[in-house]
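A.B. asks: make a model of this:
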Amino acid sequence: MAPSYYNTRSTRDHFVEPPSLLSRVLAGLPSGLSAQIQQLWDGNSYTATSTSSPRIPRGLRHWSERWHLKRLLNLPHLLVLVWLVVLLWGERWVFQSAIKTCEWGRWERWPKDATPHHLVFLADPQLIDPHTYPGRPWPLDKFTMLHTDNYLKRSYISLQKKLHPDTIFFLGDLFDGGREWKTAHGNTDEPQWANGLRPAGEQAYVKSWNRKYGDDFWLGEYDRFGSIFDKLWNIAGPNAGPWQRGRKLISSLPGNHDLGFGANIQVPIRNRFETYFGEGNRVDVIGNHTFVSVDSVSLSAGSSPHSTKEITEPVEQFLSKVQVLKRKAVAHELSLQAGEERVLRLPHKVEELDRVNFTNLPNLDPGEGTADLPTVLLTHVPLYREKGTPCGPKREHWPPAKPPKGQNTPVFPDERNAISISGGYQYQNVLSEEDSVRLVSTIGNVQRVFSGDDHDYCEIVHAENKNTAREITVKSMSWAMGVRKPGFLMLSMWNPIDASGQSLHSSPSGHGAVSQASPTTESHLCLLPDQLSIFIRYLTLLILTLLALTIRAILTPILHLSHFADPLMETDFSLLPTTKQDTRRREEDDGNRSSNSSTSSTSSNNAQNLAPRSSAARTRSVSPAKGYGLPSSQVRFATPPLPSYGNGNGNGSWAIIDADDYYKDKSNGYASANTRAKKLPPLTVIWREFSRSIWRVAWVTVLVYLYLVYYG
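C.D. replies: Here you go, the predicted model:
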């Protein structure tokens, strides 16, 4: 009769494995040697789960059970997943989503065969530096600087990848404290008449700024600006759009935070800025439009009662010849479109110096009456307008006042919705009326004006003395400049022209008899994410996380929920004895195991594994081997003894299972399975659950957050 490997009294609880190959091998060895081999085998990291499955390393089995799906599906891990999604959204996806809504094709209204030039205006990035928040303590100032830079970088990367503009113009204020940092050469001290004009909040830091921050610091800020904007310029590729001749990034227009304002400008500081960024006064032909950039902060020094000739001379010289520069730039563009570059060629001949006529030298100016493309004026400081001129519904600070019943025109004056006509130390909200009219009339044919400085959006149409030009003041793209939703302005230009520069883009009039020029530009305000709102959502999720984990920890001992704090327990069959009596008993048991192993090949009751026991069997205080007449060396658990919680110990008290002392036999002081149950107060259980759950959520979330912050 075949031996029975199942105990009839408890086939559900135990399973006895037939003699293994190891038992048959040990049976043929001397008893001492076989005992040592059996002891090593019993103390190693292997166990068996069934007669048909191979032996699995206990460490691997422990890991697989610890990370079993049921153990992973719990509240702390669910919160970790929620945090990962929210962080990816707040640090990456929200920028991509915001800019995706601004794609060119969503708002352009050109004909299907049009090939417009795509241009983006970026205003007032104003990189945060010690000048921005002089009293802000460390590390809050570093946190603000890091997040502001990351905000600019993420917005700029998404802008390049989603929009890929052909040209980008910066409208000044690249730095926040660029005017404050001393140069390596030249005197940058304030003049005597400027003493006492600086705000008291800044005056206390002037000496420390002069001591700590100089030309090296400014160069570091220049490199910081380049690492955000210049380095990532071609992140989506260097190729321009269809029928566009290359891509341009122009950041030479200065702001009052870069140089100062009016008579307060220090010439060495301006020279340094122009050395690295280029001339602030320039003419560019882009997309068949003429862009004229004017250093308006230097121009404003002309109204000062103090001597400012050195400050205003470059811009005055530029305005005196701006018409010639415009004509030459347009002629050069037309020659390139015709396939021949227009260059100056002089005859090669030798003449006496006193006989040379310098009055009629050849030049590239085609002369008056030649083609003139639509002109766009770029200035950091907005042009003058009457006090209370409303900025329109896209202004964030204050929406337009509601007009009275029956009035269809905007309320005028609307002080809250308008740019304040005021000024102060190193700033002036708008140019003077005289400078504004002079700029528009001197440049000529100004149809659009784009400015910065105000940080918020403002769109107005100027009076006739400023050619009824439409001006848009562009929002700051930094979230630290007083606007909840920063942004930038997109400009789409399509102006097809013939060989002489005349526009071919026209539309029929209302009567269909006469054609009139169509608009050659379309603009769109693209809003960036609300960074403060993102922080508020982080804070809200943090509060909800703490609340959820607190409630779960409180309910754990009340509802007998499974513990998150305790690791999966496993039985250790080879613990070292702690007393002499335990040592002797351990040696006796090892000897019995060796003896039993040597005869296991002839016994039908030998076993290597036991199937998982029932919950009743798991709470017994005696070894299963004693209960079923089996040698202890031949009893193996297919799964480790599981902790018994709640009422498992019979009296309803809460128990934390220690793997070292489970199933301890109190009669002889020796544990066959070496484990016991420890009773803990409910408050201790709550604290363990709460603290360890918080720790699990916190360290994963913080590591992911730091990774996203470090890599911008």
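A.B. asks: alpha carbons only for contacts and neighbour counts from here, please
C.D. replies: Fine.
A.B. asks: which of the helices or strands spans Ser595?
C.D. replies: Using DSSP states H and E, Ser595 sits within helix 580-598.
A.B. asks: measure Trp398 to Ile37 for me?
C.D. replies: 86 Å (C-alpha to C-alpha, to the nearest Å).
A.B. asks: kindly apply the preceding question to Asn281 instead.
C.D. replies: 91 Å.
A.B. asks: with neighbour numbers in mind, choose between these two.
C.D. replies: When Asn281 is set against Ile37 and neighbours are counted by other C-alpha atoms under 10 Å, the residue ahead is Asn281, at 23 against 16.
A.B. asks: quick check: that one touching Ser298?
C.D. replies: No - the pair Asn281 / Ser298 is not scored as a contact, 10.4 Å apart, by C-alpha atoms under 8 Å.
A.B. asks: let's see this one next to it:
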Amino acid sequence: MKQHHKVTLVLCAIWMATVFYGEMLAFWMPSLWSCSWPHLLNPSINGGDTSSGYAKIAVITDVQLMDSTSLRLPPKSLGLEFAQFYTDLYMRRAFFESVLPFKPDVVLFLGDFFDGGPFMSDEEWQESLQRFKHIFGLNVEERHRNIQVRSIPGNHDVGYASIMSHKREVVRRYEKEFGTRNYGFTVGKVEFVAVDAQTLDGQPRGNLSYNSWELVKIVSEDVQVLPRVLLTHIPLYRPDHTLCGPHRNSPIINQRISYSAYTQEVVYQNYLSEESSKRLLELIKPVLVLSGHDHDQCTVTHSSKFGTAKEHTVGTFSWQQGNLYPSFMLLSASNTLNTSTSFPEEAVLTQLCFLPMQTHIYIWYLCLLALTLIAGLFWPSSGIDFGHPLSGLMSFVRLYGGMFGGGTKEKVDEDCEYEMMWDAEGTMHLVKKSRNMPPPSPNDRASVERGNAVMRPTAKRISSQDLEAAENTDSNGSGEFDPLIKLGHRTSKSRTKMIIQRLVRAFLMVSVIAAVNVPIYMMLLFKDWVDK
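C.D. replies: The predicted model follows:
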């Protein structure tokens, strides 16, 4: 088997392993290796009963389906369709291959299903809604028959208070599909309070803000029996430059809030105001706060007069939202009422899980493609002999060892000449050939016997004759070509032939590798995209 055939087989195997990992195995890692339900990590909790002691909740946020407002590309353009497809495909794979294998009882979305939700027409919004249902399998009713789906709105779904106050149709179409924006529900023995955070800092007299705070008031008036978890898309206030813990990958974002000059409603905010945050903590008294909006992971602890509450800001689920390390969270909610107040945090346990780094996978694809092209163009046909440098080193040692060791010099054969030869690879070799010497004539022998006095004029005369012959040849333009010119033509033809051969070889190598791996890639792609 030729060397380049062996290289093709090796590269083909590497490509197959890469495609299988990047398109399938990487999404199995969270459930098989890197993540687990938090109550299983500490079986001593709840007396070791891990089978029925906790309800299992998967938390996802900031999906932000790309649309015409995302990349400023025209609707239905090829670039936008391409970006949408691969972004949607990643999240569909992540949900079905990374999240669902954990068999959650509840899937909780913390807002921002869409990117330009408040600014899309009804037709565009419905199209994005169908994409969302396809990604998470919500278009097939029996698929999630045993899984509850809960959600809260984000600013990319309904906008901030300034938009909702004059575009009520945006709120209506959201509530028609996803339900009310402020509500409470119970999972196991844990109470969850979901609020529309975009309205909390709005005008107190407005209906939107009033409805949100009314729910908070009702919850606060109830006798708290179960531990509570506050769900808000916008994180609670924290001082500038507050550290976010070890899982933060991007710079910390400080508070920024702006109001409309006409309605005094919120136009944009990174966090809730300090006043609203303090009020929420004191009225709801949560043991845990879950939020999104920031696209990156952040863990902080808030203090109030009723104690402390830890807040987890979950990172984006998409690889196109500025975070190279997308993530989701597994939350275990206790199914038993714990009367002990010593460790209330044991009622709700959390575990952050990271998804495959899609950007790094694509970078590796490009690097492997470059390696394939380099191997096809520059890999020598005879292979790489790793023993050749060693033999050269030994020859070097023998040569200089003989020089310093007093050895005899090798006799140089003067009665020989060297001819330059090129092989198929364009490599030059010096071939030693015997010089054809004419038999000495009596005159030459006599000249030698007479000594140098006769040899010098003879040599001079011969040199002059040769020089005159060369000049006559140049002036007449006749005679044979200069050997250097012939050598140049020969070298040029050899190099051209070598370049063509290597280009053809590289093309054939890439064709064979593509013929094997492209069908595998397409099979894995459509396996995950088509509804089963």
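A.B. asks: circling back to that earlier point, and the helix holding Ser595 of structure 1, how far out from the chain middle?
C.D. replies: Relative to the centre of its chain, helix 580-598 of structure 1 is centred 64 Å away, using C-alpha atoms, centre = their mean, to the nearest Å.
A.B. asks: where exactly do the helices run in the stretch 551-700 of structure 1?
C.D. replies: 580-598, 615-618, 624-628, 682-710 (DSSP state H, counting those that start in this stretch).
A.B. asks: Pro393 of structure 1 is nearest to which of these?
C.D. replies: When those are compared by C-alpha to C-alpha, helix 682-710 sits nearest Pro393 of structure 1, at 34.7 Å.
A.B. asks: buried sites along the closest one?
C.D. replies: 682, 685-686, 688-690, 692-694, 696-698, 701, 704-705 (16 or more other C-alpha atoms under 10 Å).
A.B. asks: just checking, what packs against it?
C.D. replies: The contact analysis (3 or more C-alpha pairs under 8 Å, 6 or more residues apart in numbering; DSSP states H and E) places helix 682-710 of structure 1 against helix 75-88, helix 531-559.
A.B. asks: ok and it relative to helix 75-88, angle-wise?
C.D. replies: Counting by axes from the mean of the first three to the mean of the last three C-alpha atoms, to 10 degrees, helix 682-710 of structure 1 lies at 20 degrees to helix 75-88.
A.B. asks: average offset between helix 682-710 of structure 1 and structure 2?
C.D. replies: In the superposition with structure 2, the average deviation recorded for helix 682-710 of structure 1 is 2.8 Å (mean C-alpha distance after the TM-score superposition for structure 1).
A.B. asks: sorry, back to before: TSV for the helices and strands packed on helix 682-710 of structure 1, including distance to Trp63 of structure 1 and mean neighbour count?
C.D. replies: As requested, those are exported to TSV (distance: least, C-alpha to C-alpha, whole Å; neighbours: other C-alpha atoms under 10 Å):
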stretch	distance to Trp63 of structure 1	mean neighbour count
helix 75-88	17	17
helix 531-559	24	16
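A.B. asks: okay, the ones you listed in CSV with distance to Gly712 of structure 1 next?
C.D. replies: Below are these laid out as CSV (distance: least, C-alpha to C-alpha, whole Å):
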stretch, distance to Gly712 of structure 1
helix 75-88, 12
helix 531-559, 14
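A.B. asks: figure out which of these is closest to Asp372 of structure 1.
C.D. replies: helix 531-559 (43.5 Å).
A.B. asks: give the aligned equivalent of Asp113 of structure 1 in structure 2.
C.D. replies: If you follow Asp113 of structure 1 across to structure 2 using TM-score structural alignment, you land on Asp49.
A.B. asks: once you drop chain neighbours, what's closest to that match?
C.D. replies: Nearest residue to Asp49 of structure 2 in three dimensions, chain neighbours excluded: Pro43, at 7.2 Å (C-alpha to C-alpha, 6 or more residues apart in numbering).
A.B. asks: state whether the one you found is indeed within a helix.
C.D. replies: No - counting by DSSP: H, G, I helix; E, B strand; the rest coil, Pro43 of structure 2 is not part of a helix but coil.
A.B. asks: how close does it get to Thr50 of structure 2?
C.D. replies: 7 Å.
A.B. asks: which of the two has more neighbours?
C.D. replies: More neighbours surround Thr50 than the other of Pro43 of structure 2 and Thr50, with 17 against 12 (other C-alpha under 10 Å).
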